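S.K.: Here you go, sequence then predicted model.
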Amino acid sequence: MFKKIVFSLFLISFVAKSQHVVQGTLKGENDYKWVILYQLKGFNQIYLANVDIVEGKFSAKIPENSPKGMYRLAYDLENNGFVDFLYNNESVTLEFDPKNQLETLNFSTSEENIVYYSYLNEAETIRQQLDSIQLTYFKTVDDNNKEALKKLYNVTFKMYQNIQAKFEEASTGKLANHFIKANQKYYSLEMFNMPQAYLNSEKSHFFDFINFNDNELNNSTLINQKIIEYVFYLSQSDDAQVQTALYKNAVVEVMQKIKDNNALASEVCTTLMFAFTQVQNVTLVDFMLESIYKMLPKEFIDEAVVLEVESKIKLAIGKTAPDFSWPVAKKQQKLSEINVADTYVLVFWSTSCSHCVVEVPQLYEYTKDNKNIHVIAVSLENDEVGFKEYSKKFTNWTNVLALEKWQNSIAKQYDITSTPTYFVLDSLKKIIAKPDHIQDVKAFLLENGL
């Protein structure tokens, strides 16, 4: 009996020791009520727990057998307020002031995080000094001042090398070592005379210290953050076509770096495609979807992702307008088969919409005598009464009755949630503009000589 009691106590003790927690204190005045704990894996956040903040303090249990890697504490979803930390089978204690998180974040337990965040603070300080010296050098004309800056750069560069070496040694055998090595930034032994040469060096050495096959890094956001920075911020142009070309080159270069890591390629490609759908860059989305994502081995292609991406850009400028049909004299007329003008205005409206009954007659007066413009007016109605009355007035248009209003298949196809909604199409039915109001429609047509 005694042995059973001892064994039970040992088992309870073992279980207790294996259950690690992350606990923290939010300093200063704030009204945050809860913290969500996530495990990070690339661009994905895996929900683990949701705990209350009581008098500025919280404590969340990290599930048993949780893999080592990077985790996140989100305390303000609306304003993207969060703290990332490393977990490697040890409890974590931290504190910070949400109003000044970068300067106040402090870990009192967890050797992994103490060494990692100490490194980030020291390394970032010295990097800012190196970048500042280089920037000042570009603006300096006096030769004596330039020589002084070169000497200062050399001294500071050696300090940076020493910091990097110190923390790599201090983190030997730790999870933090992977991140400390990967966070290293390349600096040239000599300063650059021209800004463009400096920028070229930044780009060519951007991934020098990233091992894309490092499982520890893949269980974090580090690689993904670097990729986002490389694609979206390293090359900028005010010209839309040039910017698209720069984006495309950056994407290709990233995929070449990833090589045969198909899991990472799939994840990165998915994230970049959704990012480009947000800015409705059809060229980039189509390129990534057809030339990269669909070229991956089948097990790394998610058909749900393909459908969602295609859905998000189906109404983007540059895409062919979704085709639809409607009855005309016992036959079916298709949008794609209409061939009477160089430019088409597709307007979704309703006779029960007060804005529509003001704007749509204005559109008719503006376009009725212009043979280069043809309007297809889709009237979203619950019955035929209003449609019959108004279609008699719009004799030069193609008038389409779409019953069941918002539930009509055409309305759903075009994601119509408000009326009037306008699309301007070219002769091939490609979307060339999506004006918001009648004034915008007129302005676009006028600017294009119509």
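M.R.: Sure, I can see it.
S.K.: contacts and neighbour counts: CA atoms only from here.
M.R.: OK.
S.K.: and Met194, how many residues sit next to it?
M.R.: Counted with other C-alpha atoms under 10 Å, the neighbours of Met194 add up to 13.
S.K.: Lys139 is in contact with that one, correct?
M.R.: No - with the criterion set as C-alpha atoms under 8 Å, Met194 and Lys139 do not qualify as a contacting pair; they are 10.0 Å apart.
S.K.: so the residue most central in space within the chain is in which element?
M.R.: Nearest to the mean C-alpha position of the chain, by C-alpha atoms, centre = their mean, lies Ala275 at 4.3 Å. Assigning secondary structure by DSSP states H and E places Ala275 in helix 262-278.
S.K.: what element comes up after that helix heading to the C-terminus?
M.R.: Under the assignment DSSP H and E, the closest C-terminal helix or strand after helix 262-278 is helix 282-291.
S.K.: next, the one to line up against it:
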Amino acid sequence: MKKILAFIFLISAFAQAQHTISGTMSPTIKSDWVLLYKVEGAKQTFVKNTKIKIDSFDVDGKKQALGSFHFILPKNTKVGSYRITYRLEGAGFVDFIYNNEDVNFGFHPEYPNQSVTFTESKENIIYRNYLDKIADAQQTLDSIQVTAIQNPDLDLNRKYKKALKNVNSVQKEYLDASKGMYVQPFIKASLRNSPSEIISTPQKYMSNMIDTFFDKMDFNNKTLLNSSFLIDRITDYVFSINYADDATIQQGLYKESVDKVLSKIETIPFKKDAIEFLISQFEMSMNLELIDYLFENHYNKLPIDVQSKKFKEDKLSLFAAEVGRIAPDFSWKENDKTLTLSKLDDAENYLLIFWSTSCSHCLREIPQIHKFLKENKKVKVIAFSLEKNDFGWKNYKKTLPNWHHVLGLNKWENKTARTYNIVSTPSYFVLDADKKIIAKPDDLKDVKNIINKL
């Protein structure tokens, strides 16, 4: 009976064992903390953090600093993909797999993913060895393909087939070695679909890569969905592989690539995350055309209960007053009449200025703009003054005749100012006759240059 109880206790203790994540970075960095996240598609959830311990050692007579860190994982930590982040600005993370075993690795903080070496964790060691070996084999194959394109008279078919056989041999070796392991879906999905014969032209080569890029990837596999793997491949496909020098062609390629990617995703929550991720990526380059395209053709077609109303409102309001947009509408009283921005028809262009009588820059620039535009009959100014009250504004606007004057009370909290994302005064917007924003000048000099070119 005692032996049975001891065995049960041992099994229970094993099931509840707390594993560790340990790492070293050499050289160390100017940072105190390492943060641990669980990665699930385009999202990452904070787990815990720990301090970096700094040690010194001698290298060829010189002192070298080594940073180390150690996490004790919470009990019942879920199996999956994890990430340690050690630099909040710029690239500073290492991804790894946790599957109920201790994980230990070392890396160079300036190029972590290229330098990381796992010394503990069977899952991570086998995957890292696979990535290194398959990369070498694929690079050999690709170099033969490139050489064949550059030198079409060379007969490299036998050499190519031998290299392709090696690629497939490496793939089989690691698929067999990872049988039953959590890491196997990553190995399956990592193999490129290389053609059986040499391709004769660069155009056919790129076309084949684009057409077959996702052939080995299972977009329904839960292991892949709950990692950064598919999101990383989506990023490569949309932003790297589908590339053109011509801006118009590039926009078309973006649309084709996001359509193809999203057509492959059947899991609705992941599709939502993927669309939101792509929108955020296009936000970085202020590509409003693609942001609108993703909302109209993909996000808005998701089930209503899946869509995030807050995400839509935040993104659409963020870009409401960007170049290319129709300026958000507003109304005001002027000479006992109600005027509306969208209905103004007294000029070919408009200069919308958000300013304030309490702003010293405004008081210096506004009179100069008035003088500059005094004889210009094609441009009309709409001066939107952000004030706490109307006292100073009432008198000051009299010095600026022939302008449209709008009083915006509550200053920074004014609804229109918030719609236009006004964070400083003066802020300028140049509009065409249809009230489309055609420029957002940075300063007075910029204002004059743009207006002179109208």
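M.R.: Noted; the coordinates are in hand. Because the structure is predicted, anything quoted here is derived from the model rather than measured.
S.K.: Would you pull the TM-score for this pair?
M.R.: TM-score for the superposed pair, counting by TM-score structural alignment, normalised by the length of the first structure: 0.91. Supporting figures: 442 aligned residues with a C-alpha RMSD of 2.5 Å.
S.K.: And the residue nearest to the centre of the first structure? What does it align with in the second structure?
M.R.: Structural alignment (TM-score structural alignment) places Ala275 of the first structure against Gln281 in the second structure.
S.K.: Contact partners for Gln23 of the first structure?
M.R.: 57-60, 92-94 (C-alpha atoms under 8 Å, 6 or more residues apart in numbering).
S.K.: which non-adjacent residue is nearest it?
M.R.: Ser59 (4.1 Å; C-alpha to C-alpha, 6 or more residues apart in numbering).
S.K.: you'd agree the one you found is in a strand?
M.R.: Yes - Ser59 of the first structure sits within a strand when classified using DSSP: H, G, I helix; E, B strand; the rest coil.
S.K.: how many neighbours does it have?
M.R.: Here the neighbour count serves as a burial measure; for Ser59 of the first structure (other C-alpha under 10 Å) it reads 18.
S.K.: Show me what it aligns to in the second structure.
M.R.: Under the alignment defined by TM-score structural alignment, Ser59 of the first structure corresponds to His70 in the second structure.
S.K.: How about the contacts made by that match?
M.R.: Counting by C-alpha under 8 Å, 6+ apart, His70 of the second structure touches 20-23, 50.
S.K.: SS state for the equivalent of Val375 of the first structure over in the second structure?
M.R.: Alignment note: Val375 of the first structure maps to Val381 in the second structure; criterion TM-score structural alignment. Three states are possible here, and by three-state DSSP the one that applies to Val381 of the second structure is strand.
S.K.: OK, contacts around Val381 of the second structure?
M.R.: Applying C-alpha under 8 Å, 6+ apart, one finds that Val381 of the second structure lies in contact with 350-353, 403-404.
S.K.: repeat that with 10 Å
M.R.: Contacts of Val381 of the second structure were listed using C-alpha atoms under 10 Å, 6 or more residues apart in numbering, and they are 347, 349-353, 369-370, 373, 400, 402-405, 430.
S.K.: picking that back up, just checking the distance from the helix holding Ala275 of the first structure to the centre of its chain.
M.R.: 9 Å (C-alpha atoms, centre = their mean, to the nearest Å).
S.K.: Now do it and helix 282-291, the angle between them.
M.R.: Comparing the axes of helix 262-278 of the first structure and helix 282-291 via axes from the mean of the first three to the mean of the last three C-alpha atoms, to 10 degrees yields an angle of 150 degrees.
S.K.: List the buried residues in helix 262-278 of the first structure.
M.R.: Neighbour counts using 16 or more other C-alpha atoms under 10 Å place 262-274, 276-277 of helix 262-278 of the first structure among the buried residues.
S.K.: By neighbours, which of the contacts of Gln23 of the first structure wins?
M.R.: Each of the contacts of Gln23 of the first structure was scored by neighbours using other C-alpha under 10 Å; the highest score is Val92's, at 25 neighbours.
S.K.: Can you find the partner of that residue in the second structure?
M.R.: Val92 of the first structure maps onto Val103 of the second structure when the alignment is built from TM-score structural alignment.
S.K.: Could you pull up the residues touching its match?
M.R.: Contact partners of Val103 of the second structure, counting by C-alpha under 10 Å, 6+ apart, are 19-23, 70-71, 96-97, 118-125.
S.K.: gap between Lys139 of the first structure and Asn145 of the first structure?
M.R.: When C-alpha to C-alpha, to the nearest Å is applied, the distance between Lys139 of the first structure and Asn145 of the first structure equals 11 Å.
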